[in-house]
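> just coords:
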């Protein structure tokens, strides 16, 4: 019955069929006609004219555009888009999330929507997770783009602003999520138009987010922050790190067991929180020789102690971070296993970890600009995403981004066999079982990919495999330089690979190995770019066996007939090995621990069974694993005890698998709540940020008339505020404070020094207000006449930007302090979020008032040819 209901209400299949009829079939009908077109670039430019000058929409030209893109791909890189890839391209253009299995060619699918949206002339971005994938993706598809007359830019971490500006000005730009976000923030800190790197007119037009679940869900818990050094001593962290070593970890209160917590502090591993007990607070106050740890004076010490305890008990070396040979603490991405150079934990946690490890402590930072990924990508006119695993997170994509998920059918049926989990009592028992299974598979010649969740576990398994005499490769954050090469060859017979998380690796595992990748590596070692036209033609010729390899190889210095023969032999060896591995059963996946997100487990499993290949997978779990220890049911352990099961006997039962699924669901719900709370708090900031950035951009890029209007508006806004405070319309004249009004306005505008303030008492309130505002407007006109419009506008532009930046920076610092302490309001039975909104609004209004006052003083007190008077 449920299958029937699901089929009735599942719109995915209907959507796929609709795209087949409206896009794929018409594109296929144009294929033969498109093959006859000699100049594809000219044909594509004609479509550009129809969109930019003829007023047609992208949907109007999607069929001929896709036909041209497919033909350009076939001619330039030898790859023809499958029908299912055309479906994916249409979904991306519609602003949807496309779920495509590993090996289905997402890189090629993206070219359809990128080229189509480039027709608007407003730019299209391909956003992915690291510099390597940015570079390779752009280089691999550059011939296709050039065939259509499109330009492509690449953003890398070490590029200069001028280079970035050129790259963003291209039709299509490949960039990482962090570089793109930081460029947006830096643009909104620019002091002049020439410092902008994103397009000034349409900075955020269209984006495809690759590995969209990794970027918009996993990384969304951490906002992007640009910081500047703050004036705060760092040696205190060393003192605190030594101090917390003297504290004893206890157990929290638990009904029926303990009425009070024990020890000096307790730890909440699920939420990564620590809590001092009364005993711990008393002990710390004695050690620090202070009276009240939580007084206003000592709040910073209390915060540093909390972070030091979190660093001590909750953040582990080689799991959460590594220490580089240079003594730098580098965060490890828990979802991809990659090192995140340049990223730092906030709120003093990174400094606490540095103190714990005894390395140099970098200065505390102050926030200069910040935004969450959620609010950043919602700034795009249209954005879409693609990944191998998104359907389980569709609710979050809909709730936060307004994007639904379309599951794209595979080109060939999936025949991978996924075995049930095996659950062991201890980690050691589990690891020994993994080694035994690896040994069994290795003996048959099957390649094995072992997935781990931390560097520590990958190195433990590596040691055990060495002891068992099994040769293998290790891929984790310590060996990222060899990443692509290791992954590309992980499908060869007898190959055993240990990898710390496989999300977003970007390189397919092909059975028998990847001959094209190996040949490209050899050519690069000889000094050739594998994406150069001549190199591409030579490699394709080798792979196609078209008989032109010797002739094409002669165009490449150093490529001898012997080299060609060796390349052909290597290709044949890979093909023979592919057949051998297929006959043996394909790639076998071993998961050594369930990740807190089932989505990440599915990404690991998806590495086997690509494009109809055989394959298999199994996960090994122990009751000592973090997920099981924190969330699974204790009754299962009790059952093992009663049955007398030892460490060599696994459980393979639906009850345990269900417990794991429920544990993962609870963790995912908790993480979703964390992300949603972060977004709710940032939404308050987002409205303020949009107001400030819009005003700033208007001043930076707008004409002189807009700058003059903004300046006069700020001055009159300041005067209105002073009148409302000291001479309100609804109050008796006797209650007006004319001295305060004279001081507030007269101090800012010296030209009103001789204004008759006393005369205001004798006239109606509205008339009095009009008289003051008219006098201020006259003073502004006189100032304009004195300085000249050009000079006034030039200085106004400078003053507005400088004052806005200064007050916005101070406001962000105040918001940081408010955010850190707002949770304490809950103890007073007040909703922290409501309190945060209320306080944040008051702080923003106060900032605007101060900002207007400062601008008014600068404009009227400025000295021509000299410094601005204080």
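Now that the structure is in, tell me what you want to look at. Here the structure is a predicted model, which is why all the values come from computation and not from measurement.
> Could you use CA atoms for every contact and neighbour count after this?
Will do.
> what helices or strands is the helix or strand hosting residue 569 leaning on?
Under the criterion of DSSP states H and E, residue 569 resides in helix 561-584. Helices and strands touching helix 561-584, by 3 or more CA pairs under 8 Å, 6 or more residues apart in numbering; DSSP states H and E, are helix 515-525, helix 533-544, helix 549-553.
> right, and the helix or strand after that helix?
Criterion used, DSSP H and E; the element after helix 561-584 is strand 587-591.
> relative to helix 561-584, how tilted is that next one?
70 degrees (axes from the mean of the first three to the mean of the last three CA atoms, to 10 degrees).
> The following helix or strand past strand 587-591 to strand 587-591, inter-axis angle?
Per DSSP H and E, the first helix or strand lying C-terminal to strand 587-591 is helix 598-605. Orientation of helix 598-605 against strand 587-591 (the same axes, to 10 degrees) gives an angle of 150 degrees.
> Not counting helix 598-605 itself, show me its contacts.
If you take CA atoms under 8 Å, 6 or more residues apart in numbering as the criterion, helix 598-605 is touched by 102, 335, 388-390, 392, 451, 501-503, 589, 591, 594-595, 617, 661, 664.
> residue ranges for the helices of the stretch 1-150 of the chain, please.
2-9, 12-19, 25-29, 31-35, 40-52, 58-77, 83-93, 106-118, 131-147 (DSSP state H, counting those that start in this stretch).
> Remind me which helix or strand residue 383 belongs to.
Short version, using DSSP H and E: residue 383 is in strand 382-387.
> Can you lay out the helices and strands packed on helix 561-584 as JSON lines showing distance to residue 566 and mean neighbour count?
Compiled in JSON lines, the helices and strands packed on helix 561-584 are given as follows (distance: least, CA to CA, whole Å; neighbours: other CA atoms under 10 Å):
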{"stretch": "helix 515-525", "distance to residue 566": "10", "mean neighbour count": "17"}
{"stretch": "helix 533-544", "distance to residue 566": "11", "mean neighbour count": "19"}
{"stretch": "helix 549-553", "distance to residue 566": "12", "mean neighbour count": "19"}
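> nearest to residue 580, of those?
helix 515-525 (15.3 Å; CA to CA).
> Packing partners of the closest one?
helix 533-544, helix 561-584.
> another one to put next to it:
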């Protein structure tokens, strides 16, 4: 109550922010006449003048008002559109690095041109992030006309571009693209071996369109680049065939937590089934040698009991394609990890793809926090303002509409059964259609959108269905959804970014109708006819009350509901929205509809009757707030864990860049070798011990293994008065001479190139293995809570220890590889070209995965095939990956390198390696 009184007296915080920006609007408006008087050439010359002023010491803040006035004038001349004052407000908010909440149809795409132009003036690159390729290409072409007119370059990043095209696009002043493409390019760049091969520049400024969708809805799902692991598709199919035999008493399912687990009876039953099928050979299911079977059985159980076709995923072209739970879009190329996707493929009898090994990953949360300055725009952000502030330090500012909103939001209607609800929905659709009012029907899944479509088909009501199955036609369908009497069914309001204009979208209709028409007279006639048709359609739709939004269910998040509502009432148009609910809806069913159903029976609610009351709306909003708060806590907790890896990722990626920047890394690898020598001497000769206590045999073995030197360490230890320091210096001096000899033998340039390439490849191998270790650590860390320990603190502590161990292993491997190095007689250019070709040939996959399903498969990264390690003095070389097949001699195991345990034994026996030379004695 007191808060309401304070707001009435002093205004809200949002009001105070907007009031403070009004003075800028007045200044920009004051410059409008001056800019309008300039010729095109004089207006275009402003860009060079601004850049000169920046070079002279002014800041972009100093230029803001004048630059905004220039963009407004350019938009009038190029697009025939003038920025409204509220759009200028939105542009200032974006320039300040905040989120601008603007209602649907208020022209966010045009608003972005203001801060984009201003922040592109320093020539450091501005990224504009959209949710799909269509919007990226559309906006780059549409708004790009303004930037090109003012002398800026514009690029667009879409799927399918090669490295040179990407690099050219990132070199532009303004670059449009999708969140996925920007994120994957960052990961790909940090797997390159030369700075000149990297596509992206240093991060400067980004504007994220539909910021709530990208930074909230997709925040839990990391981008993953992975390589193929061993094929186990047959096992997925065999185990999948057993799951339908399980009964309800064999497993426990929790819909709220989305978990399912075998009971004791279920474990016994699955053991029996696995044994009968010949899959479980020895022991019980949970024996250590059957861990893989437990994993496969659990994932098959999840696939059958928790995931539904056309709700969580759909089938397309012999593939299981994930459906985004928030937008209803098909997530092409995205796969669940940890074998769940393979389990779904086996369940649906489509081709089971190989599992993948994570090579690099990052969440959108951590990717977008790399930008020194970040801004966003959307129609719905206020409900998540706390999360934006806490996670991204982004303030949400609500921008007023240019014309007051005239939409009527009616109270929800709640029915006892889904059948009654859908009957009421269809009745309202028929009523609106007969009047000529356009209708948009919102559903939460493909399954439900097709159920509504089937009912309309039976009633012979013409309609369009917009869901993941018809993603390609999305823009066309949504652009025409405002025509009188049209009925459009949309899943979770797919189609964001394309306005529903009453009467239809004239640009879209003209582009389709004029395609291929060359005759000018004919083009003019078609244009006139379509323009007249759209105008009359708009008039009719306005007379009948504008767009009517009918929602068939409440979503877990109020924001998704608001997105659907916001499609109606665009730019002051009239509109109407109404939600139809039933006690059988997921949200109602999971959150206590049993009590309500009993109460309604007592009240004598008749079949087909609905409850309508503002209190119900408030009660549902409170339930949604609880779910939102819970989801926020989940995302926040996930981010805390991911931040641990992110800090380490930054260190590793910066180290890689530093290595690539250096003309040679000889000093770095020499320091590593000296640290390794100090470590092995310190372990063998602990400080303050007598010579009798020294482990000289162990030191001799380590020197032989790591440095390839057969030194008389035991004899040195018998010398009178010799100290640890002297032994250390003798080993180091001998090692230095040995490496100097190698440099002379191979040539300085070849040796420096070999050092650099080996260091990068071994760093990548160690980092990939470290990611795997962190995945394993993460999966079991929550069990520490049973020991009264904080899992997050335990994860931080152990992750740091693992990171230190990774760096120590890297030093040892680099030292060992270089000490045993033999190089074939080739030029550095030939070797580098060969290595680059082999790296390109290695297949990698880009995926999106749920972090709760983190991958735990093991694989390898290819080693350099031109850098051949051979032992000296009978010492076997360090282990190499299975893909490094350099002159392997079947009779000499020391030439085989690292052989995968399930691979054929290199000796030629025909047996698997683990059953032959790799057998454990």
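Cool, got the structure. These numbers come from a predicted model, not from an experiment.
> follow-up on the earlier one: superposed on structure 2, where does the strand holding residue 383 of structure 1 end up, distance-wise?
Comparison of strand 382-387 of structure 1 with structure 2 after fitting gives an average deviation of 1.1 Å (mean CA distance after the TM-score superposition for structure 1).
> can you name the residues of structure 2 that that strand overlays?
Taken onto structure 2 by TM-score structural alignment, strand 382-387 of structure 1 occupies residues 373-378 there.
> which other residues reach that stretch?
94-103, 108, 204-212, 368, 394.
> From those residues, keep the buried residues only.
By neighbour count, with 16 or more other CA atoms under 10 Å, the contacts of stretch 373-378 of structure 2 hold 94-95, 97-103, 108, 204-212, 368, 394 as buried.
> Of the helices of the stretch 1-150 of structure 1, which is nearest residue 340 of structure 1?
helix 131-147 (11.5 Å).
> thinking again about what came up before, residues in structure 2 aligned with the helix holding residue 569 of structure 1?
Against structure 2, helix 561-584 of structure 1 falls on residues 521-544 (TM-score structural alignment).
> Which positions in the matching stretch come out as buried?
523, 526-527, 530-531, 533-534, 537-538, 540-542, 544.
> Likewise for stretch 452-464 of structure 2?
452-453, 456, 461, 463-464.
> Tell me the one among the residues you listed nearest to residue 472 of structure 2.
Taking those together and measuring to residue 472 of structure 2 by CA to CA, the closest member is residue 464, at 13.4 Å.
> Show me what the closest one aligns to in structure 1.
Checking TM-score structural alignment: residue 464 of structure 2 goes with residue 473.
> okay, stretch 791-799 of structure 1 sits on what stretch of structure 2?
Going by TM-score structural alignment: stretch 791-799 of structure 1 matches residues 750-758.
> List the contacts of that stretch.
Residues from elsewhere that reach stretch 750-758 of structure 2 (CA under 8 Å, 6+ apart): 193, 659-660, 664-666, 669, 742-743, 814, 818, 827-828, 864, 867.
> ok, average deviation of that stretch from structure 1?
Taken over the aligned residues, the distance from stretch 750-758 of structure 2 to structure 1 averages 1.6 Å (mean CA distance after the TM-score superposition for structure 1).
> and that stretch, how far out from the chain's middle?
34 Å (CA atoms, centre = their mean, to the nearest Å).
> so how far is residue 137 of structure 1 from residue 55 of structure 1?
32 Å (CA to CA, to the nearest Å).
> which residues of structure 1 does stretch 341-359 of structure 2 align to?
Going by TM-score structural alignment: stretch 341-359 of structure 2 matches residues 350-368.
> gap between the two ends of the matching stretch?
18 Å.
> Flag every buried residue along that stretch.
350-357, 359-361, 363-368.
> Contacts made by that stretch with the rest, please.
Against stretch 350-368 of structure 1 from outside (CA under 8 Å, 6+ apart): 225-234, 237-238, 241, 304, 307-308, 311-312, 315, 327-329, 344, 348, 809, 812-813.
> try stretch 643-660 of structure 2
For stretch 643-660 of structure 2, contacts defined as CA under 8 Å, 6+ apart pick out 190, 193-195, 362, 366, 665, 756, 760, 767, 796, 799, 803.
> again, only this time at 7 Å
190, 193-195, 665, 760, 796 (CA atoms under 7 Å, 6 or more residues apart in numbering).
> Now do the contacts for the counterpart of residue 620 of structure 1 in structure 2.
Mapped onto structure 2 by TM-score structural alignment, residue 620 of structure 1 lines up with residue 580. Neighbouring residues of residue 580 of structure 2 by CA under 7 Å, 6+ apart: 412-414, 421, 551-553.
> could you redo the last one with a cut-off of 8 Å?
Neighbouring residues of residue 580 of structure 2 by CA under 8 Å, 6+ apart: 412-415, 421, 424-425, 550-553.
> So which residues of the stretch 651-800 of structure 2 form helices?
Under DSSP H, counting those that start in this stretch, the stretch 651-800 of structure 2 gives helices at 666-684, 696-707, 713-718, 724-746, 748-781, 791-819.
> Nearest to residue 6 of structure 2, out of these?
helix 791-819 (40.7 Å).
> what's the closest one aligned against in structure 1?
Under TM-score structural alignment, the match for helix 791-819 of structure 2 is residues 832-860.
> Pull out the buried positions in that stretch.
832-833, 835-837, 840, 843-844, 847-849, 851-860.
> Off-centre distance for stretch 248-255 of structure 2?
32 Å.
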